[in-house]
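Participant: build me a structure from this.
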Amino acid sequence: MDYVRIQSIDHPLFAKMHELMKTVFPPEEVLAFEKWQAPLEDEGIHVYVAVHEGEVVGTTEYRYYPALRVAMTDFTIIGRPGLGIGRFLLRNRSRDLQRLAEQSGTESIGMFAEIYDPVQSTYEFGGIYPMSPYVRREVLSHIGYMRLDFPYVHPSWEEDGSAVRGLNLSFLPADEDRTELDASLVTAFLAHYYSALPNKPDEWYAMMEQLKGQDKLTLLPL
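Facilitator: Predicted coordinates for the structure are as follows:
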């Protein structure tokens, strides 16, 4: 299996990657094909595909913020069971993020991720069982992710200004004994991460105001 970076919508593997995304994720989580050009050209955004026998069987996107000393996994897709795709993506992403931290002269304190709450999510995720929110949540819990203790919404990637629910903002701490995060770190991260979306719902702004009034956020088991 090969780990291949995609940096243009003209890359021969990008169309296959985008089709996989549309198969697995609901529309509000998928940026339109043509709007991917700028993110792919951004050196700070890392989009990789797992290629098996010429086919895109998995993909992941992530970034590292040296000023905040945190990473973000935007998404991880396992397109087929029984190939070890999840482990393959995890190991390659971890090595690359370690490299990015070292290049910036910083040490990461951990990585954010938006993780579906299976109680709230009824979406079928393309019928691919490794992508089931129950399976994914348990795997991510095993890896070490924990959910931040506050009600979470995010702006839709369809850019229509609607609020997306059914997920928990979660964090994988580098120090497994960490039990909380500074609320200011979370608000700074979310403000930067969603600066790419011009239309944000009132619910998102209300959430951010609530977070600004807090000092610490507890990390809880998934």
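
Participant: rest of the way, CA atoms for contacts and neighbours
Facilitator: OK.

Participant: the helices in this structure, which residues?
Facilitator: 14-24, 37-41, 85-104, 133-143, 183-193, 202-212 (DSSP state H).

Participant: nearest to D74, of those helices?
Facilitator: D74 lies closest, by C-alpha to C-alpha, to one member of the helices of the chain: helix 183-193, at 9.9 Å.

Participant: second chain to compare with the first, below:
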Amino acid sequence: MMEYIRITHIEDPLFRKMHDLMKEVFPPEEVLEYSLWKEPLEDPGIRVFVALHEGEVVGTTEYRYYEDWNVAMTDFTIIGREGLSIGRFLAQNRMKDLMSLAQGNGGQELLGMFAEIYDPYRVEDHAFGGVKPMDPFVRREVLSHLGYKRTDLAYVHPSWNNDGEAVSGLDFCFMPTDDALDTLPAELIASFLKRYYAVLPQKPQAWSDMVAELEKRDTVALLPL
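Facilitator: Next up is the predicted model:
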């Protein structure tokens, strides 16, 4: 039986196992350095959970809920082993937690959840540690099945190495609770991205240009993933 356990401090022995799993799976520019996790883990708005199976961290997810916008952001989801339904376990428990947070925020229903999703049709060199469920082609289809849609946006994000480099090869996506929703306010996306990446002072010019273009638009279409 798996357990869904929240990590709130860097000294938690499960965090070392989680960080090691991240380094096995993600490319280096996507992994925040170990010591820099102290403040994020202690931030009540950042929710980091692991799937614990027989004493081992076999999966993990990090996400945030923004009360003022009533939206969430999935920072990452890692499935570390095949054959345990880890993806479903994490997705179900994450959504249950988010729905509870939204209900506590004035009895609302969650508007939806953002995520950055690799486009393997543009970038094919992400092996993700050789873990088959993390294959970008598989992940993209699974996330499409979950209801994620692609924002009509030429997307880049600042490298988590904080070196001012722009990272491409991803789509910025949104999973609306109401599947009929086919647009989002451009102002929501721009404001969200500025807040989300405020932690990284070194912003690439391509990212700043993208946000500036967003601020000139009224809406952004949600397209099939």
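
Participant: tell me how the two chains score on TM-score.
Facilitator: Here the TM-score for the pair of chains, by TM-score structural alignment, normalised by the length of structure 1, is 0.98; 222 aligned residues with a C-alpha RMSD of 0.7 Å.

Participant: make CSV from the helices of structure 1 and add distance to V153 of structure 1 and mean neighbour count to it.
Facilitator: What follows is the helices of structure 1, written out as CSV (distance: least, C-alpha to C-alpha, whole Å; neighbours: other C-alpha atoms under 10 Å):
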stretch, distance to V153 of structure 1, mean neighbour count
helix 14-24, 20, 18
helix 37-41, 22, 15
helix 85-104, 26, 15
helix 133-143, 17, 15
helix 183-193, 11, 16
helix 202-212, 6, 15
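
Participant: switch the ones you listed over to TSV; also include distance to R69 of structure 1.
Facilitator: Formatted as TSV, the helices of structure 1 follow (distance: least, C-alpha to C-alpha, whole Å):
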stretch	distance to R69 of structure 1
helix 14-24	28
helix 37-41	21
helix 85-104	8
helix 133-143	20
helix 183-193	10
helix 202-212	20
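
Participant: which stretch of structure 2 lines up against stretch 183-193 of structure 1?
Facilitator: Here stretch 183-193 of structure 1 aligns to structure 2 at residues 186-196, judged by TM-score structural alignment.

Participant: tell me which residue is most central in structure 1.
Facilitator: Central residue of structure 1 (C-alpha atoms, centre = their mean): D74, 2.2 Å from the mean position.

Participant: quick check: it touching Y48?
Facilitator: No: counting by C-alpha atoms under 8 Å, D74 of structure 1 stays clear of Y48, with 11.5 Å between them.

Participant: now what about the longest strand belonging to structure 2, what contacts it?
Facilitator: The single longest strand within structure 2, with elements called by DSSP state E, is strand 56-66. Outside strand 56-66 of structure 2, the residues that touch it by C-alpha atoms under 8 Å, 6 or more residues apart in numbering are 14, 17-18, 21, 45-52, 71-81, 86-87, 90, 98, 101.

Participant: cool, stretch 81-91 of structure 1 as well?
Facilitator: In contact with stretch 81-91 of structure 1 (C-alpha under 8 Å, 6+ apart) are residues 3, 50, 57-60, 76, 78, 128-130.

Participant: which of these count as buried?
Facilitator: Among these, the ones that count as buried by 16 or more other C-alpha atoms under 10 Å are 3, 50, 57-60, 76, 78, 129-130.

Participant: if we take those residues, which one ends up nearest to L217 of structure 1?
Facilitator: Distances from L217 of structure 1 to those, taken by C-alpha to C-alpha, are shortest for T76, at 25.2 Å.

Participant: what separation is there between the closest one and P130 of structure 1?
Facilitator: In this view, T76 of structure 1 and P130 of structure 1 are 11 Å apart by C-alpha to C-alpha, to the nearest Å.

Participant: now S108 of structure 1
Facilitator: Distance from S108 of structure 1 to P130 of structure 1, by C-alpha to C-alpha: 28 Å.

Participant: which residues touch the residue lying farthest from the centre of structure 1?
Facilitator: Here structure 1 reaches farthest from its C-alpha mean at E53, the gap being 26.1 Å by C-alpha atoms, centre = their mean. Neighbouring residues of E53 of structure 1 by C-alpha under 8 Å, 6+ apart: M1.

Participant: and the residue mapped onto it from structure 2, how far from E3 of structure 2?
Facilitator: The equivalent of E53 of structure 1 in structure 2 is E54 (alignment by TM-score structural alignment). Note on E54 of structure 2: its distance to E3 of structure 2, by C-alpha to C-alpha, is 9 Å.

Participant: circling back: quick one: closest of the helices of structure 1 to A163 of structure 1.
Facilitator: helix 202-212 (6.7 Å).

Participant: quick check: angle from the closest one to helix 183-193?
Facilitator: With axes from the mean of the first three to the mean of the last three C-alpha atoms, to 10 degrees applied, the angle from helix 202-212 of structure 1 to helix 183-193 works out at 150 degrees.

Participant: and helix 202-212 of structure 1, how far from structure 2 on average?
Facilitator: By mean C-alpha distance after the TM-score superposition for structure 1, the fitted helix 202-212 of structure 1 averages 0.5 Å away from its aligned residues in structure 2.

Participant: what's the match for E109 of structure 2 in structure 1?
Facilitator: E109 of structure 2 maps onto E107 in structure 1, by TM-score structural alignment.

Participant: and for R6 of structure 2?
Facilitator: R6 of structure 2 maps onto R5 in structure 1, by TM-score structural alignment.

Participant: wait, that match touches V49, no?
Facilitator: Yes: if you go by C-alpha under 8 Å, R5 of structure 1 and V49 touch, sitting 6.5 Å apart.

Participant: residues near the corresponding residue of structure 2 for G161 of structure 1, how many?
Facilitator: Counting by TM-score structural alignment, G161 of structure 1 corresponds to G164 in structure 2. When neighbours are defined as other C-alpha atoms under 10 Å, G164 of structure 2 has 18 of them.
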